[in-house]
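Trainee: Any chance you can model this:
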Amino acid sequence: MADVLMVGALLLTAATGTVTVLTREPRAQLMVLSGFGLVMSLAFLTLQAPDVALSQLAVGSIVVPLMTLLALRVIERHSRESPTKRGKP
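Mentor: I've put the predicted structure just below:
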């Protein structure tokens, strides 16, 4: 039974990883990336590594997508500014 769960978790990891790579819209990709982090933590849990699963849950599902979302917002804000304002302090 444990082998079936492990194979299922690894197949789900491969599927969500593929969907993450094939998603083109950055904000949608962040949501899929967060789901990928959840699936990875499930895979680590089935591999009997609960400490790694908790770390992956915190970092891969929450921190990395949040930091990337904040970076996207900063990039969008700077791209809306006029080119003459960018070089001036």
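
Trainee: make it CA atoms for all contacts and neighbour counts henceforth
Mentor: Noted.

Trainee: Show me how far stretch 74-89 is from its chain's centre.
Mentor: Relative to the chain's own centre, stretch 74-89 is displaced by 28 Å; criterion: Cα atoms, centre = their mean, to the nearest Å.

Trainee: Proceed likewise with the subsequent sequence, for comparison:
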Amino acid sequence: MATAVTLTREPVRQAIVLSAYGLSLGVLFVVVQAPDVAMSQLAVGTVVLPLIVVLAVHAARRHGEDR
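Mentor: Presented below is the predicted three-dimensional model:
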């Protein structure tokens, strides 16, 4: 799935694929019996990181329009 994240060209869609990648990693950590790592991964990799990417893209586009 990491390859899918890098091959996605549009940043907003890339954030969505990144969120799915974080979710799949969280499920993998549950399967290998690491629930504490899984909870951290689900919180950060599925929610926080994609949100930061989307907000950064939005800010960059808005900053580009101001010029």
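
Trainee: Tell me the residues of structure 2 aligned with stretch 51-70 of structure 1.
Mentor: The aligned range for stretch 51-70 of structure 1 in structure 2 is 36-55, by TM-score structural alignment.

Trainee: Distance of the alignment partner in structure 1 of residue 13 of structure 2 relative to residue 77 of structure 1?
Mentor: Aligned counterpart of residue 13 of structure 2 in structure 1: residue 28 (TM-score structural alignment). According to Cα to Cα, to the nearest Å, residue 28 of structure 1 and residue 77 of structure 1 sit 19 Å apart.

Trainee: show me where structure 2 has strands.
Mentor: Read by DSSP state E, structure 2 holds no strands at all.

Trainee: Which parts of it are helices?
Mentor: Along structure 2, counting by DSSP state H, helices occupy 2-7, 11-31, 35-43, 49-66.

Trainee: Kindly reformat these as TSV containing mean neighbour count.
Mentor: Conversion of the helices of structure 2 to TSV gives the following (neighbours: other Cα atoms under 10 Å):
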stretch	mean neighbour count
helix 2-7	12
helix 11-31	19
helix 35-43	16
helix 49-66	13
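
Trainee: Find the nearest non-adjacent residue to the most centrally placed residue in structure 1, please.
Mentor: Nearest to the mean C-alpha position of structure 1, counting by Cα atoms, centre = their mean, stands residue 33 at 2.7 Å. Nearest non-adjacent residue to residue 33 of structure 1, counting by Cα to Cα, 6 or more residues apart in numbering: residue 20, 5.9 Å away.
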